[in-house]
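Colleague: here you go, sequence then predicted model.
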Amino acid sequence: MTGPKKGSRGRAPKRNTAQGRGGVTRDTVKPARERTTSRGSEVESAGSGRAAGNTRTAKPAGSRTGQTERRPGGAKATINPARRGPGERGAGERGADSRGERKDGAAGRTFKPAPGRKAPPKPGRRPMPELKRVQLDAPAPDTVFVDRDGERLTFPDSNLKRVAAALLTEKKKAWRYRPFAFPLFSDSGHETAFHFDFYVYDYEDSVIKLIMVIPFESREVWDKVGRFKRQYPMYSYELWTPEKLAKLGGPRGRLDF
């Protein structure tokens, strides 16, 4: 009975083939590998430890004068750049001259290296903007002001205090000039006396506003005022600068107390 056996699906029966170590048979085909020696290139079989013979002689690197080599049909084949010898380059590649400038061999354009990055300019000190000085019409130095207790006061050494006293008197406020001091405690526990300039009272003889007259705001003033605010949060205060006095003394100026 001819034909494949039942259940074999048409496959030929396996042949008994002699095998060596590692399962190598005579029918196994392995690619040959090239080994470069001092005498040239030798093709060695992967399965054997001996060379098959000098099948290709390596050319020395100095014998390559061109970038192409001839094929039997007359066509030129470009050499792989990875297989070039040291110092070789293609005909259309960009070269570098002795000055370090790169030139394009086809168009002859010159490529100069980019200049180094400049250091950022050092920041200089900018002049402080000049503050707009407000010109106030202060009363004469010998002007006498009367407080809520009928005491007569003068401020010959301070134009700002004379302007503030005149404003409080004009607005008909009951005020006193530094009647008492507030004890302030520093972080180390030391006690210092802190004064406001004008103390404004209501009809029940209670302090409703504390006013400090200063020529300009400073860090030292805000430090003391901030400490006062933390220790005496029940009191309301204001800082009167020349700009604040000019605004309060204007036609639309009004006191919020």
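Modeller: Ah, there it is.

Colleague: only C-alpha atoms from now on, for both contacts and neighbour counts.
Modeller: Noted.

Colleague: can you get me a residue count around L160?
Modeller: By the criterion of other Cα atoms under 10 Å, L160 has 21 neighbours.

Colleague: and the host helix or strand of it, what does it pack against?
Modeller: Under the criterion of DSSP states H and E, L160 resides in helix 159-170. Helix 159-170 sits against strand 145-146, strand 207-213, helix 242-248, with contacts defined as 3 or more Cα pairs under 8 Å, 6 or more residues apart in numbering; DSSP states H and E.

Colleague: give me the angle between the second one and helix 159-170.
Modeller: Relative orientation of strand 207-213 and helix 159-170, computed by axes from the mean of the first three to the mean of the last three Cα atoms, to 10 degrees: 150 degrees.

Colleague: alongside the first one, take a look at this:
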Amino acid sequence: MATPIDFNSVLDTSNLKDRSVLITGAASGIGLACAIKMAEAGAIVTMADLHDTAGGVIQGILAEKNLFDMVPATLPNPGDTPPPAPSFACVSVNLEAVYNTCYLALHHFRLPRAAATTFKPSIVLIASLAAYIGYPYSTTYSMSKFGVRGLLYSLRERAMHSSIRINLVAPWYVDTGIAKQPDFVEDNGAVLNIIGFVSMDRVVDAVVRFASVQELCGRSVGIFPKGSEDLLDDLEGGYGGAIVSKHMREVQAVVVQEMQKQMQT
């Protein structure tokens, strides 16, 4: 088992100076915050997004509800046509685009390099804790985030043999544009009023740490309400199960306790 990542250690970003960095989804939120931090470290940052602003992308990220709720609740009359096909937009934004970007990144990383270097190129995947515990309000969101985790599992060993590093960051709720959407507030507001968001700084720290620390490869980090922790997401570590379960039990205990207090008042 690999030594867990120490998030209290000082992060040295000096080897990011003059490195080329591509950040997708960089118009706002986590992508924009990471772009700023990388640029401050001296990296040459290219920012990419489907839109100049975040609005249209946000609609795609949580475009669908739970598949059960999307199914028409009325029985068809004899001779009626089947129900319309369900939307799949969230998977296109959250998974297919990530898959295609990884393909292009690996292509360029495997090309002969102009100059000798010991720096190992890096892919940092942004998933979610939904990749481990699901997200009951959107089936396609859960599918897409589990899929991103699957990308890590399928690529990390092969990439490592070519000195390419791939890692994953899985945050709890972050206060981005998504969190301001009415449906999101309706679905998650009660829990967030009790637990709150995780700080953007902790998410960015994990991303930059993976980008700059050359020893980190094939790792997953959970950004939990009480702190960031290496998920030990491999065979020896139980594929993240023990760490995620510990933190989610803590969240559940706090929510239950607060709800009991509210019932007593």
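Modeller: It's in. Keep in mind that what you see is a predicted model, and the values were worked out from it rather than measured.

Colleague: give me the TM-score for this pair.
Modeller: After superposition, the two chains reach a TM-score (TM-score structural alignment, normalised by the length of the first structure) of 0.26; 95 aligned residues with a Cα RMSD of 5.1 Å.

Colleague: any idea which helix or strand comes after the helix holding L160 of the first structure?
Modeller: Next in sequence after helix 159-170 of the first structure, counting helices and strands by DSSP H and E, comes strand 174-177.

Colleague: what helices and strands are in contact with the helix or strand following that next one?
Modeller: As assigned by DSSP H and E, the chain's next helix or strand after strand 174-177 of the first structure is strand 182-185. Applying 3+ Cα pairs under 8 Å, 6+ apart, we find strand 182-185 of the first structure packed against strand 191-194, helix 219-231.

Colleague: max-length strand in the second structure?
Modeller: For the second structure, the strand with the greatest residue count under DSSP state E is strand 165-171.

Colleague: can you give me the buried ones in that one?
Modeller: Using 16 or more other Cα atoms under 10 Å as the test for burial, strand 165-171 of the second structure gives 165-171.

Colleague: let me have those in CSV, extended by distance to C34 of the second structure.
Modeller: CSV is the format used below for those (distance: Cα to Cα, whole Å):
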residue, distance to C34 of the second structure
R165, 18
I166, 17
N167, 15
L168, 14
V169, 12
A170, 15
P171, 14
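
Colleague: how about the residues you listed, which pair is most distant?
Modeller: In those, two members sit farther apart than any others by Cα to Cα. They are R165 and P171, at 19.9 Å.

Colleague: give me the neighbour count for A193 of the first structure.
Modeller: Around A193 of the first structure there are 10 residues (other Cα under 10 Å).

Colleague: try V163 of the first structure
Modeller: So V163 of the first structure, with other Cα under 10 Å, has 22 neighbours.

Colleague: okay, it and T192 of the first structure: tell me how far apart.
Modeller: Distance, V163 of the first structure to T192 of the first structure, by Cα to Cα, to the nearest Å: 28 Å.

Colleague: swap in V221 of the first structure?
Modeller: From V221 of the first structure to T192 of the first structure the distance is 14 Å (Cα to Cα).

Colleague: follow-up on the earlier one: of the buried residues of strand 165-171 of the second structure, closest to A206 of the second structure?
Modeller: For those, the minimum distance to A206 of the second structure (Cα to Cα) is 6.8 Å, reached by V169.

Colleague: what separates the closest residue to R227 of the first structure other than its chain neighbours from R230 of the first structure, distance-wise?
Modeller: Excluding its sequence neighbours, the residue lying closest to R227 of the first structure (Cα to Cα, 6 or more residues apart in numbering) is L184, at 7.3 Å. Relative to R230 of the first structure, L184 of the first structure is positioned 10 Å away (Cα to Cα).

Colleague: likewise A165 of the first structure?
Modeller: With Cα to Cα as the criterion, A165 of the first structure and R230 of the first structure are 28 Å apart.

Colleague: more neighbours: the two, which one.
Modeller: Per other Cα under 10 Å, whichever of A165 of the first structure and R230 has more neighbours is A165, with 25 against 10.

Colleague: which ones are touching the nearest residue to the more buried one once chain neighbours are set aside?
Modeller: Spatially, and ignoring its direct neighbours in sequence, A165 of the first structure is nearest to F145 (7.0 Å; Cα to Cα, 6+ apart). For F145 of the first structure, the contact set (Cα atoms under 8 Å, 6 or more residues apart in numbering) comprises 152-154, 165-166, 169.

Colleague: hang on, the earlier thing: for G40 of the first structure, find the nearest of the helices and strands packed on helix 159-170 of the first structure.
Modeller: With Cα to Cα as the measure, helix 242-248 is the member of these nearest G40 of the first structure (98.3 Å).

Colleague: R33 of the first structure: which of the helices and strands packed on helix 159-170 of the first structure is closest?
Modeller: Comparing those by Cα to Cα, helix 242-248 comes nearest, at 95.4 Å.

Colleague: could you pull out the buried residues of that closest one?
Modeller: If you call a residue buried by 16+ other Cα under 10 Å, then helix 242-248 of the first structure has these buried ones: 242-243, 245-246, 248.

Colleague: now, which of these sits nearest Y177 of the first structure?
Modeller: L245 (17.3 Å).

Colleague: looking at it, that closest one is touching A166, isn't it?
Modeller: No. Using Cα atoms under 8 Å, L245 of the first structure is not in contact with A166, being 10.7 Å away.

Colleague: buried residues in whichever helix or strand A190 of the second structure is part of?
Modeller: Per DSSP H and E, A190 of the second structure falls inside helix 182-195. By neighbour count on 16+ other Cα under 10 Å, the buried set for helix 182-195 of the second structure is 191, 195.

Colleague: and it, what does it pack onto?
Modeller: The elements that helix 182-195 of the second structure packs onto, with contact taken as 3+ Cα pairs under 8 Å, 6+ apart, are helix 241-264.

Colleague: the second structure: strands as residue ranges?
Modeller: Here the second structure has its strands, by DSSP E, at 20-24, 44-48, 122-126, 165-171, 220-224, 227-230.

Colleague: helices and strands around the longest one, which ones?
Modeller: Counting contacts by 3+ Cα pairs under 8 Å, 6+ apart, the secondary-structure elements packed against strand 165-171 of the second structure are strand 122-126, helix 139-161, helix 200-212, strand 220-224.

Colleague: ranking those by burial, who's on top?
Modeller: Per-stretch averages of neighbours, counted by mean count of other Cα atoms under 10 Å, single out strand 220-224 among those, with a mean of 26.

Colleague: between that strand and helix 139-161, how many degrees?
Modeller: Angle between the axes of strand 220-224 of the second structure and helix 139-161 is 140 degrees (criterion: the same axes, to 10 degrees).
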